[in-house]
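1. Next comes the sequence, and after it the predicted model I'd like to discuss.
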Amino acid sequence: MAQPTHPHYDRLIAAARALPPLRMAVVHPTNAVALQAALESARLGLITPLLVGPRAKIDAAARELGADLAGVECIAAPHSHAAAEAAVALVHEGRADALMKGSLHTDELMGAVVRREGGLRTGRRISHCFVMDVPGHPQPLVISDAAVNIAPTLEEKVDIVQNAIDLAHALRFPAVRVALLSAMETVNPRVPSTLDAAALCKMADRGQITGAVLDGPLAMDNAIDPEAARIKGIVSPVAGVANVLIVPDLDAGNMLAKSLSFLAGAYAAGIVLGAKVPIVLTSRADGEAARLASCALATMVAQAARAGSIKAVG
């Protein structure tokens, strides 16, 4: 059986390779999978890695790979917590323009990022976006938030939506169409996600959210399938053609993203936005293509922020 192709990722990586490499602190890359992703991204010209962690363990991972670390800068840190702190310090020192999670828990890395003193907070809420390449779907899909914000408030959703819109612009989407997902496409006072969706649309009308056209509540079928939208009589510039999907909570987003990955053969690149620099969060289940695409996301976000085509990384 032929393997599904992922043309959206191919185009993303090609676009990122045309940009200068991103200086990326790779936090605690002490297993072969994490180290290989960093080294392959460097080989493709996506990043210039700074490996942060216990040198002996990094060297052991390199030996397992048969990789040569000559010319790759390594910054010693005795353990994963120290590596996360050191990587954040590299950003403050101007030596790193992005972070990449290695073989440590997400909470360890994000704990150093969100710390009020010395962390990487901005005025924007930190959120996570998946960029999904679904075989057969005509465009990539941004899904947020499926990894950081558990049960976001309406106020927090404003930043989640704006972060996702900024990412879509950084990825050069020709038009950004945001669907605010719920279980239904009508406002129901007993379903809080429909009320949030309606409020977010009105906030966009008032200029509190910018850079995209929003619609919601929309159910998943009529958000991405034109025929489903037609059958239900939904007339909207978003319905059926959405390319940014905002989920009501982390449970819904995580299940949506993983269903696309494990049932539809989608690749899921991931990035954290809203901090002073983009942060690549990888999963142990991620394949090489998804890890490379995640580095490409960070490269394009950082470039867009420098160029001023998005307001800021955060």
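-> Cool, the structure landed.

2. going forward, measure contacts and count neighbours with C-alpha atoms only.
-> Fine.

3. got the residue ranges for the helices in the chain?
-> 7-17, 32-43, 55-65, 80-92, 106-114, 154-170, 192-205, 220-224, 226-231, 250-264, 288-307 (DSSP state H).

4. Format those as CSV; extra columns: distance to Arg23 and mean neighbour count.
-> CSV is the format used below for the helices of the chain (distance: least, CA to CA, whole Å; neighbours: other CA atoms under 10 Å):
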stretch, distance to Arg23, mean neighbour count
helix 7-17, 13, 19
helix 32-43, 10, 21
helix 55-65, 19, 17
helix 80-92, 10, 22
helix 106-114, 17, 18
helix 154-170, 18, 23
helix 192-205, 35, 19
helix 220-224, 36, 23
helix 226-231, 41, 15
helix 250-264, 28, 16
helix 288-307, 9, 24
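
5. got those as CSV, with distance to Ala212 columns?
-> Listed next are the helices of the chain as CSV, based on distance: least, CA to CA, whole Å:
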stretch, distance to Ala212
helix 7-17, 21
helix 32-43, 31
helix 55-65, 43
helix 80-92, 30
helix 106-114, 28
helix 154-170, 7
helix 192-205, 8
helix 220-224, 15
helix 226-231, 19
helix 250-264, 20
helix 288-307, 16
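
6. Report the spatially nearest residue to Asn222, omitting neighbours in sequence.
-> Nearest residue to Asn222, sequence neighbours excluded (CA to CA, 6 or more residues apart in numbering): Ala229, at 4.4 Å.

7. what about the one you found, distance to Arg124?
-> With distances taken as CA to CA, to the nearest Å, Ala229 is found 33 Å from Arg124.

8. I figured Asp159 hits Arg125, correct?
-> Yes: the pair formed by Asp159 and Arg125 meets the contact definition of CA atoms under 8 Å, at 5.6 Å.

9. this is the other structure I want to compare:
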Amino acid sequence: MKIEENRTYDEISIGDSAETVRACTVDDFYVYASSSGNHNPMHLAKHDGDGDGKEEAVAPAMWVASLISAVIGNVLPGAGTLYRNQTLRFLKRAHAGDELIARVTVTEKRADNCIVMDTVVTRKSDGATILEGEADVLAPRRKMVFDDLEIPGLLVERHRHFDAMIERAEPLAPLPTAVVCPEEINSLGGAILGARHTIIAPILVGSAAKISAAAAELGISLDDYEVIDAPDHAKAANLCVDLVSEGRVAALMKGHLHTEVLLKAALRKENGLRAGRRFTHVFVMDVPGVPHPLLVTDAAINISPDLRTKMDIVQNAIDLAISLGIETPKVGVLSAVETVNPDIPSSLDAALLSKMAERGQITGGMVDGPLAMDNAVDIAAARTKGITSDVAGRAEVLVVPNLDSGNMLAKQLAYISHAEGAGVVMGATVPIILNSRSDGDKARLASCAVAALHNARITGQMTVSKAAE
């Protein structure tokens, strides 16, 4: 924050005034909750704090009051000022989105550097007074000027992209989903959470005894859910694929079984789920601070994909990105370098995929490569390298050279950048929700939402909602 020179006690006159304008944001309230320890849901977005059925996001009163201290500490008197006393009367409430004007006016100068000021915060849109009071401060004696104070930046770990996807998916008709072996609390809990948010309508297939034990551990009833007893994992996976063939479900969800067991059933020749493309996995990552979802592919199925497989990886990711609301996805094909190097095979593949997109062999998105990670996602890095492209620095889909690099990238985003990741297998006749055992509730719920949104688009059901049923 830039701070101009302060005003010393001798420079201040009665009637002097200063103000600042500040917009209230949802993130401000999360930062306040974290720093103050006040977790009152009245102040937090997506929570109904008083049970009236509405999400409040009311500005915390003391956060509003802190705007007064910002004027006093930064402007009048400024640097070196210390509080002695502050009275506050809260007259109205501010909410996220309001612009507030905090103003102080000097009313009295006392001995020993004491300054008394009227303090008021008003709402800019209608002039309503939010709070008023009086401040008694010790003004500085020494003149000081600061060019810039370096304040560490704060990043709110809020997954707004997943929140938006869940919000879009909830009004749709629940997606009939066969859940394969939800035999422990995480996989069963994820399926039930998706059902409670009316995103999926699960059929639970696996060991009925283990599913019931997991439900008991979670303290939930299974009375409203169909349970098909199949103690053997391979049998359970094949039964779930049969449910797709019979038209009873439109998605699969991995529970507590090995991924290869599920995919073997899905890839079977008779009544399997092949749809003409390779099965490929897409991580949809919600990375705090990134202004859009980031899709990483393939990080879970194809170990060392050849060029033909990479074509399907790119096309599947573009199709999913469109389902998530990205109109023309920007696809960055990653390599260690941003120039074609015959000694680096991934750079050759990237260049060929880019040319294939130009010639219409890959459709629906903009594809560019090879790109190194920095100039794929950072516009300044792209400019420094002299890369002119609609994709460079703006990539929404990252295509990795192989499974090793993709898995490392996704986990770095999760564990270092605090991202949440939703996992979906594409290329089958229906989306396959593929969660990791370590995934939390948000990731599992978002995975359900991603599958539901994709199914809704490919089946032309985006306008069908529960309200219309």
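-> Right, received. Where do you want to start? This is a predicted model, so every value here is computed, not measured.

10. ok, back up a step: under the alignment, what does the residue nearest to Asn222 of structure 1 map to in structure 2?
-> For Ala229 of structure 1, the aligned position in structure 2 is Ala382, judged by TM-score structural alignment.

11. show me the contacts for its match.
-> Neighbouring residues of Ala382 of structure 2 by CA atoms under 8 Å, 6 or more residues apart in numbering: Asp374, Asn375, Ala376, Thr388, Ala392, Gly393.

12. Using the alignment, find which of the residues you listed stay in contact in structure 1.
-> Contacts conserved in structure 1 for the contacts of Ala382 of structure 2, using both residues aligned by TM-score structural alignment, their matches' CA atoms under 8 Å: Asp374, Asn375, Ala376, Thr388, Ala392, Gly393.

13. show me what contacts the first one?
-> The neighbourhood of Asp374 of structure 2, defined by CA under 8 Å, 6+ apart, consists of Ala381, Ala382, Gly393.

14. With adjacent residues omitted, what lies nearest to the residue positioned nearest the centre of structure 1?
-> The residue lying closest to the centre of structure 1 (CA atoms, centre = their mean) is Ile271, at 2.4 Å. Closest residue in space to Ile271 of structure 1, ignoring its immediate chain neighbours: Val280 at 4.7 Å, by CA to CA, 6+ apart.

15. May I ask you to confirm that the one you found is in contact with Gly270?
-> Yes: counting by CA under 8 Å, Val280 of structure 1 touches Gly270, with 6.3 Å between them.

16. which residues are common contacts for the two?
-> Ser294.

17. aligned partner of His258 of structure 2 in structure 1?
-> So, by TM-score structural alignment, His258 of structure 2 is matched to His105.

18. Oops, could you answer that again for Val367 of structure 2 instead?
-> Match for Val367 of structure 2 (TM-score structural alignment): Leu214.

19. quick one: contacts for that match?
-> So Leu214 of structure 1 contacts Arg177, Val178, Ala179, Leu180, Leu200, Cys201, Ala204, Val238 (CA under 8 Å, 6+ apart).

20. hmm, back to that, ok, so of the contacts of Ala382 of structure 2, who is nearest Ala237 of structure 2?
-> Ala376 (38.2 Å; CA to CA).

21. Just give me the ones among the contacts of Asp374 of structure 2 that are also contacts in structure 1.
-> Those retained in structure 1, by both residues aligned by TM-score structural alignment, their matches' CA under 8 Å: Ala381, Ala382, Gly393.

22. Looks like Ile271 of structure 1 contacts Val142 (just checking).
-> No: contact criterion CA under 8 Å: Ile271 of structure 1 and Val142 do not qualify, at 10.6 Å.

23. Need the overlap of contacts for those two.
-> Cys129, Phe130.

24. hang on, the earlier thing: from the contacts of Ala382 of structure 2, pick the one nearest Lys109 of structure 2.
-> The closest of the contacts of Ala382 of structure 2, once distances to Lys109 of structure 2 are taken by CA to CA, is Gly393, at 55.1 Å.

25. Which residue in structure 1 aligns with that closest one?
-> Counting by TM-score structural alignment, the partner of Gly393 of structure 2 is Gly240.

26. do the same with Gly423 of structure 2
-> Match for Gly423 of structure 2 (TM-score structural alignment): Gly270.

27. which one is that match nearest to, not counting chain neighbours?
-> Closest to Gly270 of structure 1 by CA to CA, 6+ apart is Phe130, at 4.5 Å.

28. Can you give me the neighbour number for the corresponding residue of structure 2 for the one you found?
-> Phe130 of structure 1 maps onto Phe283 in structure 2, with residues paired by TM-score structural alignment. Counted with other CA atoms under 10 Å, residues neighbouring Phe283 of structure 2 total 28.

29. From Val425 of structure 2, how far off is Phe283 of structure 2?
-> When Phe283 of structure 2 is compared with Val425 of structure 2 (using CA to CA), they lie 9 Å apart.

30. Leu218 of structure 2 too?
-> Leu218 of structure 2 is 28 Å from Val425 of structure 2, by CA to CA.

31. picking that back up, Met1 of structure 1: which of the helices of structure 1 is closest?
-> So among the helices of structure 1, helix 250-264 is nearest, using CA to CA, at 14.4 Å.
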